[in-house]
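Engineer: Dropping a prediction and its sequence here:
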Amino acid sequence: MSDFKGIPVVTGSKVQKPNGTRAIKNGMKANKNAAAVPIGRKPDWLRARLPTGDTYQAVKKNVREHKLATVCEESMCPNIGECWSHGTATIMIMGDTCTRACRFCAVDTGNPRGWLDSQEPEHCADSVEIMGLNYIVLTSVDRDDLPDGGAQHYADCVNAIKARTPNVRVEALAPDFRGVPEYVDKVVDSGLEVFAQNVETVERLTHVVRDARAGYRQTLNVLEHAKKHNPNVLTKTSVMLGLGETEDEIAQTLDDLAAIGVDIVTFGQYLRPTVNHLPVERYVPPADFAKYRQWGLARGFLEVVSGPLVRSSYRADRVFDKNNAGLDQTA
């Protein structure tokens, strides 16, 4: 999941720093169209703006006073100021240990052996209410150790939030639940507004970038099923760029997503968490991100959010404003 690459992660009120010690092999060729920025030195366009604003300060104050934990803060997300200023935040559920080992992600890999915090749904509802949010993104590690991949726990968290703050819109940036339709249904039917599952990269690079238990087609099948099962729920996915993909492959990915009715797509720059993770093949210039956004809009997506600092949850709330001109981070 894109929000986790190269970041410390948080679960409940406990923060764990990923060790990122798994060594991997690259197995990819450099993109011949790579930008002229030397790999290893980040270009100027990857500099984040300082967070400001009264609403941001109010959310930050509540987080501090009540010792709440958000992915936004613990991951040092570059967009925290903009999102918090508009009442949007991301919370990670189901622990801090992933049962998969994707090669772009710094989250710890292991076997949680079925552990779940039974109080987490109410804790999530507490956090959303205290922070005064308008939009909450629930994200998580993969939990292949659980019979349903954690689908019921996800649904319980959404139900608890909706029971306490029914006007808050909820997005689930969910695992693929091993592609089992009835597990996907549990989350899609929980009362949320947006169901997201990240395809992460183009099809050719999937076996290099993602854990073998994940897959390009599996993610497409999950998103397609979610949309058919509940057409009222928006479906969303995210793609990292800079891993060696070609423009033809980016266009094909957009075609594949449009064909299954995905509503929202985000593009962001892949950044290497540690030297033991996949290297950056190129830093994608802002002009290219703007171009790929236009490609997506031309294919009929409700929204395409595209920019170097875009992450899966970037200003997720604004899709409901139906103002896609305001979501170009490259502008």
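Structural biologist: Done, it's in. Only a predicted model underlies this, so the values are computations on that prediction, with no experimental measurement involved.

Engineer: from here on, contacts and neighbour counts on C-alpha atoms
Structural biologist: OK.

Engineer: For the helix or strand where residue 128 lies, buried residues please.
Structural biologist: Applying DSSP states H and E as the criterion places residue 128 in helix 120-131. Going by neighbour count (16 or more other CA atoms under 10 Å), the buried part of helix 120-131 is 120-128, 131.

Engineer: Which parts of the stretch 101-250 of the chain are helices?
Structural biologist: Under the criterion DSSP state H, counting those that start in this stretch, helices of the stretch 101-250 of the chain are mapped to 120-131, 151-164, 181-188, 206-209, 216-229, 247-259.

Engineer: Can you lay out these as JSON lines showing distance to residue 65?
Structural biologist: Output for those, formatted as JSON lines (distance: least, CA to CA, whole Å):
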{"stretch": "helix 120-131", "distance to residue 65": "10"}
{"stretch": "helix 151-164", "distance to residue 65": "20"}
{"stretch": "helix 181-188", "distance to residue 65": "31"}
{"stretch": "helix 206-209", "distance to residue 65": "39"}
{"stretch": "helix 216-229", "distance to residue 65": "38"}
{"stretch": "helix 247-259", "distance to residue 65": "42"}
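
Engineer: Out of those, flag the one nearest residue 291.
Structural biologist: helix 247-259 (10.5 Å; CA to CA).

Engineer: Tell me the helices and strands packed up against the helix or strand following that closest one.
Structural biologist: Going down the chain from helix 247-259, the next helix or strand is strand 264-269, by DSSP H and E. Counting contacts by 3 or more CA pairs under 8 Å, 6 or more residues apart in numbering; DSSP states H and E, strand 264-269 is packed against strand 234-241, helix 286-298, strand 303-306.

Engineer: does residue 160 really touch residue 127, like I thought?
Structural biologist: No: Residue 160 lies out of contact with residue 127 (CA atoms under 8 Å); the separation is 11.1 Å.

Engineer: Just give me the neighbour total for residue 170.
Structural biologist: 26 (other CA atoms under 10 Å).

Engineer: and here's the other structure:
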Amino acid sequence: MNEHRSILKETVERLFADLAADRTADPRASWHAIDELGLPGLLQSQEAEGFGGDWEDAGAVFRASAIHRLEIPVSETILACSWLAGLSLKCPDGMGGFLLHSVDPAGPAGLERMLAAGKLDWVLALGDKSWRLVDLREFGSTTNGTRPSRAELISKDLGAALIAEGPLDGGPQDHARQAALMRACQMAGAIEAMVALAIEYTRDRQQFGRSLSSFQAIQHQLALAMEESAAASCAAASACQAMALGDAAFEVAAAKWRVGKAADRVFDIAHQVHGAIGFTREYDLHEFSLRAQEWRRDFGNEGYWAREMARAVLSNRPKPLWHFLTARHDAILAAERAGAGS
């Protein structure tokens, strides 16, 4: 890890921990602290008055936002602002998000929850062939019928709420991959948090005069959970590295698939070792486990991304699978070394 990324991670971890410590804080005040740090422009170049970070930086921020259970759309705003920069548009003030109507017509659950809570100020709506930037503040702060539907954000005459619109060259597939990778990083963070809670609980909880963690069956379950968490983190980090260096279509598909599988497995293990308390509203576990289950469905589930991986591999026939995998890994390493030497 370079010095720049290390400083970013330490700063973000400290800020997110402080924001998470007060669960009753005004979301607008929390957002002000994030905005002051310059995080919305994380993936924008310094020439465009952005932070100048890359996808490895973004992956660390996305992961940390999930670990600290931030209830404001930090990750979504970062991604939407980077897409707007690609359209030569300035990112609006306030908390933002995006909709990929044609790719994910059911809608990402996390975004829908923030819409319902009035935590989005603007949204970038992407259709098959067009995009729209919409100021949601023109519709008030509630969802009592005054806000447009997902389909209407793409096609309806929105009047003063419409900030800008235009054609979408190349379709939304690249945006879908980036959105899926964002979710993979967030899931990896939630999985890490679930495992940490499970370890802490089994260490503190006594049964038959012994801590739960001293039982071999519990140790076995925790070991499996830690393996899944490590696999999820590695898959997400590898995809972020590939995205930062160029073509990442296969790595993103593999990450979203693998992290989703890990989220499912760790959900079961974490709740099993916690027992009934894991499902109670007062205990933190469900805030990570249920959110991870929501994120598994966003921007393509495991089945969708497994098919994408299969298409990538089959398109390279008759090259053997191992050769295909090692060639991609070698290309990533070569690009990384070339970047470090320049």
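Structural biologist: Received the coordinates, thanks. This one's a predicted model, so the numbers in the text were calculated from it and none came from an experiment.

Engineer: Could I get the TM-score for this pair?
Structural biologist: Remark: TM-score between the superposed chains equals 0.28 [TM-score structural alignment, normalised by the length of structure 1]; 158 aligned residues with a CA RMSD of 6.7 Å.

Engineer: In CSV: the helices and strands packed on strand 264-269 of structure 1, plus mean neighbour count.
Structural biologist: Below are these laid out as CSV (neighbours: other CA atoms under 10 Å):
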stretch, mean neighbour count
strand 234-241, 25
helix 286-298, 18
strand 303-306, 28
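
Engineer: Any chance of those in a markdown table with distance to residue 209 of structure 1 as columns?
Structural biologist: Output for those, formatted as a markdown table (distance: least, CA to CA, whole Å):
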| stretch | distance to residue 209 of structure 1 |
| --- | --- |
| strand 234-241 | 10 |
| helix 286-298 | 21 |
| strand 303-306 | 20 |
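
Engineer: Any idea which of those gets closest to residue 109 of structure 1?
Structural biologist: Among these, the nearest to residue 109 of structure 1 by CA to CA is strand 234-241 (20.8 Å).

Engineer: and the closest one, what does it pack onto?
Structural biologist: Going by 3+ CA pairs under 8 Å, 6+ apart, strand 234-241 of structure 1 lies up against strand 194-196, helix 216-229, strand 264-269.

Engineer: if you set the cut-off to 7 Å instead, what comes out?
Structural biologist: In terms of contacts (3 or more CA pairs under 7 Å, 6 or more residues apart in numbering; DSSP states H and E), strand 234-241 of structure 1 is packed against strand 194-196, strand 264-269.

Engineer: so that strand versus helix 181-188, what angle?
Structural biologist: Interaxial angle of strand 234-241 of structure 1 relative to helix 181-188 (axes from the mean of the first three to the mean of the last three CA atoms, to 10 degrees): 100 degrees.

Engineer: got the angle between strand 234-241 of structure 1 and strand 264-269?
Structural biologist: 20 degrees.

Engineer: Next, the angle helix 216-229 makes with strand 234-241 of structure 1.
Structural biologist: Going by the same axes, to 10 degrees, strand 234-241 of structure 1 makes 160 degrees with helix 216-229.

Engineer: between the helices of the stretch 101-250 of structure 1, which one is nearest to residue 74 of structure 1?
Structural biologist: Here helix 120-131 is closest among the helices of the stretch 101-250 of structure 1 (CA to CA), at 15.1 Å.

Engineer: how close does residue 228 of structure 1 get to residue 253 of structure 1?
Structural biologist: Applying CA to CA, to the nearest Å, the value for residue 228 of structure 1 to residue 253 of structure 1 is 20 Å.

Engineer: Looking at those two, which one has more neighbours?
Structural biologist: Neighbour count, other CA under 10 Å: between residue 228 of structure 1 and residue 253, residue 253 has more, with 19 against 12.

Engineer: List the contacts of residue 232 of structure 2.
Structural biologist: Taking CA atoms under 7 Å, 6 or more residues apart in numbering as the contact definition, residue 232 of structure 2 lies against 188, 258-259, 262.

Engineer: Going by neighbour count, which residues of the helix or strand it falls within are buried?
Structural biologist: Residue 232 of structure 2 is located in helix 216-245, with elements delineated by DSSP H and E. By neighbour count with 16+ other CA under 10 Å, helix 216-245 of structure 2 contains the buried residues 218-219, 221-222, 224-226, 228-245.

Engineer: Give the next helix or strand downstream of it.
Structural biologist: Sequence order places helix 249-274 as the next helix or strand after helix 216-245 of structure 2, per DSSP H and E.

Engineer: Show me which positions of that next one end up buried.
Structural biologist: Per 16+ other CA under 10 Å, helix 249-274 of structure 2 contains these buried residues: 249-267, 269-271, 273-274.

Engineer: Around residue 64 of structure 1, count how many other residues there are.
Structural biologist: Neighbours around residue 64 of structure 1, by other CA under 10 Å: 11.

Engineer: Give me the buried positions along the helix or strand harbouring it.
Structural biologist: Per DSSP H and E: residue 64 of structure 1 is located in helix 54-65. Neighbour-count burial for helix 54-65 of structure 1, counted by 16+ other CA under 10 Å, picks out 55-56, 58-60, 63.

Engineer: As TSV, the helices and strands packed on strand 234-241 of structure 1 with distance to residue 83 of structure 1 would be great.
Structural biologist: Putting these into TSV (distance: least, CA to CA, whole Å) gives the following:
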stretch	distance to residue 83 of structure 1
strand 194-196	17
strand 264-269	15
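
Engineer: State the distance from the closest residue to residue 245 of structure 2 other than its chain neighbours to residue 178 of structure 2.
Structural biologist: Nearest residue to residue 245 of structure 2, sequence neighbours excluded (CA to CA, 6 or more residues apart in numbering): residue 335, at 6.5 Å. Distance, residue 335 of structure 2 to residue 178 of structure 2, using CA to CA: 20 Å.

Engineer: What is the three-state secondary structure of the residue nearest to residue 245 of structure 2?
Structural biologist: helix (DSSP: H, G, I helix; E, B strand; the rest coil).

Engineer: Might one say that it is in contact with residue 244?
Structural biologist: No: using CA atoms under 7 Å, residue 335 of structure 2 is not in contact with residue 244, being 9.9 Å away.
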